[in-house]
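Visitor: pasting the sequence and the predicted model now:
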Amino acid sequence: MTWLCGIFALLIGLAVYHFNRARTLFGIRIVSTRTSSDNVPETRHKYVDDNEKLASLLRESNKHVTVFISIDVHAWELDRTKITDIGMSAWYSGGNDDNVVLSRHWQIEENKLLKDRYMLNDPDIFTFGKTELISESQIAQKIDYIFESLGAGCQRTVIVGHGIRSTLDLLEKFWEPPGSEVIILDTQIIWQLQNHQSNKVTLETALISASDLSYNVHFLHNTGNNARFILNLLQEQGAMSKRF
């Protein structure tokens, strides 16, 4: 009987050992799972995409006069810190000049002789006004003047671009957007959302796909003309956003 009691005690001891080990491992797993879950950030704010922002801005333009200012920048392909020319256009929505678009084009004097071999750019074909030759030190002054003069009397100012983040990155050395109240829209992102596409498209491709938009393909690849076409594209996208 003694040896039976010994075997019985041994079996009970092994059972207790494995039970305690399993409980310990399970406890560690619970702690580990809870820790990793605690590290996942909560999403407290709904992302508002550019297409929704555009539709909202246009719906409210009868209450808040809005100026949309497009920017296009070209930099030398061998040194992206050297800007060769800048284009800007402005369109008022909700004001008396709802159908008027104003455009500007500046060529940078220090870099006017820098030519690209692979990137398309033609600084000499601006068709919506006269090209102005300015120095690098005047870039911020010229852009700020556009925002201050055209934004006066407007409740909202919107910066527009096709691939606007890249455009603002090129300008970062010379100019920054005026304040946190400025809204930013990207016609490239709007195109992707409206056409249910994930791939980025060039401005030319976006213009081609806009059936109600007329433009001259020969005037593309000039920042002044491109800025104008970006606003034309935005107006077309605004009409489409109302149907979403």
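Guide: Received, thanks.
Visitor: contacts, neighbours, all on C-alpha from now
Guide: Will do.
Visitor: how about the helices in this structure?
Guide: 2-38, 50-59, 139-151, 164-171, 187-195, 203-209, 223-241 (DSSP state H).
Visitor: what number of residues lie near the nearest residue to W191 once chain neighbours are set aside?
Guide: In this structure, W191 finds its nearest non-sequential neighbour in A206, 6.8 Å apart by CA to CA, 6 or more residues apart in numbering. Neighbours of A206 under the rule other CA atoms under 10 Å: 20.
Visitor: please apply the same query to F26.
Guide: Neighbour tally, F26, other CA under 10 Å: 12.
Visitor: one more to weigh against that first structure:
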Amino acid sequence: MDAKMDTFQDMTMGDQSLKGEKFCPWKLVQAYPYRFIDQYKQEKVQKLFASTLFKNRTWDLFCLLDPGKTGRNPLLLVPSAQFMEHLKYVNSHLNLQLGIPKGEAGENFFATFGDLDTPLPRFLGRASTSAAVPELKLRIHRLPIDDLAHLSTAALKNYRVKMDKLYESLKDRAAIKAATARKKMERQKSYGRMIKRAQIYLGLRGRLGDPPSSDITATDWNVDMPVPFKAEGSIRFVSIDIEAWEHSMNVITEVGLAILDTQDTITVPPGRGGYGWFPLIKSQHFIIEEHKDKINYRYIQGCPGQFNFGRSEFVGENETGKVISKIIGDNESPDQRPVIIVGHAVSQDLSYLKKLGYNIWQAPQFIDEMDTRSMFQYLEKTTDGRGLKTICERLGLLCRDFHNAGNDATYTLRAMIGIVFRQMMSNSKGQKKESSTPLEEDEWSDGIMDDGGPPQKSAE
């Protein structure tokens, strides 16, 4: 353990720090790469700084209550020495010489307390993960409240000025930027967890703790053999695509559905890129009878008459919800097995389902959702969302007649399969494994031994 951290290891919640100990506001730590770094260095510093904030590192959190009557949140502090250790780590990995700004801005990184018997920061606890910080903040109300009544007028004034100065140092957009960056990082990691859950549902990955726990990724598996892991339950993937009229997005013209049942895939070798499973996909295409003459041409070229995977069906607008319900399921369905909804920018298609009279959030079968746009962003480590056609081309999938809802639903499901195989193969022997990615890429990954976590679906 670092010698500087030994100073605090025996402290218990509520203990006061030593007089003269130097502290830095926690928000200032988080804001550092956004406020005090040259613009041309910012991107790489921000990535590494945030992604390694808790990498083999523990922070001792202290707290001071606002002495004013302003309703400001308590001031969360960490020892300045711990911040400097993290800065040293960043410098060594990026070969930089980042430091503390000069003048008054730099003084806020080394604040001391206790002059003239004013309050000292009180120990909250130790945080070795980002999730531990909000948990420790819940303890604040249990801390003793310092009595300021015995302070002289001058001491109280000086203490309030010092605290106002620290609060003022946090009053800009830096904290918001840092929070936005953390949310972005978590969102990007969730894309990777989505891929991992899909792999587990398909029997391509094991859960943590499941035998053999030594290899949950089956890097040596032959794709011409059945899947290496027992699929997690009997699950149906249902891909959705809905076409709306370009002159009024409230007018829905086509619905496409494509279904892949893991009861079918479990004994069929997927082959290279999962192509062996493509014939197992059952596709359906519905044209809304009342809007069959509304064909898009201005921004995209619609082709409702060119369904490549069967025969299109015409259905009345008021009956569409019931037709969809029979496929996906509801409380009355004989098939109550879990359904994973797949889509490209899936949230929009889910909202369109509701307009058609089918509220998927009321279907007990619906447990998880996959978004191929997000999954492909993770695959390419890019913040740019790609169109379905681009994704299919980059995956090497032979596709034609896009913007037919039945075709697009099928291509979306094929793309999901292609993505999970491409990601799985990227971890095979002889290639760079996720766990050994450069530190600057950590914002995308929780590591190869993360299993995707529990199912996730959007709120209604």
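Guide: Sure thing, it's come through. Owing to the predicted nature of the structure, the values given are computational and were not obtained by experimental measurement.
Visitor: export the helices of the first structure to TSV and append columns for distance to V100 of the first structure.
Guide: Shown next, in TSV, are the helices of the first structure (distance: least, CA to CA, whole Å):
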stretch	distance to V100 of the first structure
helix 2-38	53
helix 50-59	16
helix 139-151	12
helix 164-171	22
helix 187-195	20
helix 203-209	20
helix 223-241	11
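Visitor: so which of the ones you listed comes closest to I71 of the first structure?
Guide: I71 of the first structure lies closest to helix 223-241 among these, at 5.5 Å (CA to CA).
Visitor: whereabouts in the second structure does that closest one align?
Guide: Taken onto the second structure by TM-score structural alignment, helix 223-241 of the first structure occupies residues 405-423 there.
Visitor: give the contact list for the residue nearest to W191 of the first structure.
Guide: Q188, W191, L233 (CA atoms under 8 Å, 6 or more residues apart in numbering).
Visitor: compare these and tell me which is most surrounded.
Guide: W191 (27 neighbours).
Visitor: quick one: map that one onto the second structure.
Guide: So, by TM-score structural alignment, W191 of the first structure is matched to F376.
Visitor: does its match really touch F421, like I thought?
Guide: No - between F376 of the second structure and F421 there is no contact under CA atoms under 8 Å: 11.7 Å.
Visitor: and the residue nearest to W191 of the first structure? What does it align with in the second structure?
Guide: By TM-score structural alignment, A206 of the first structure lines up with I391.
Visitor: and what of E77 of the first structure?
Guide: Checking TM-score structural alignment: E77 of the first structure goes with E246.
Visitor: and what of W91 of the first structure?
Guide: Aligned partner of W91 of the first structure by TM-score structural alignment: L260.
Visitor: and the gap between its match and V339 of the second structure?
Guide: L260 of the second structure sits at a distance of 10 Å from V339 of the second structure (criterion: CA to CA, to the nearest Å).
Visitor: okay, and the common contacts of those two?
Guide: With CA under 8 Å, 6+ apart, L260 of the second structure and V339 have common neighbours R236, F237, V238.
Visitor: how many residues are close by the nearest residue to the last one once chain neighbours are set aside?
Guide: It stands for V238 of the second structure. Distances taken as CA to CA, 6+ apart place I259 nearest to V238 of the second structure, at 4.6 Å, with adjacent residues excluded. Number of residues near I259 of the second structure (other CA under 10 Å) recorded here: 24.
Visitor: many thanks, I have nothing further to ask.
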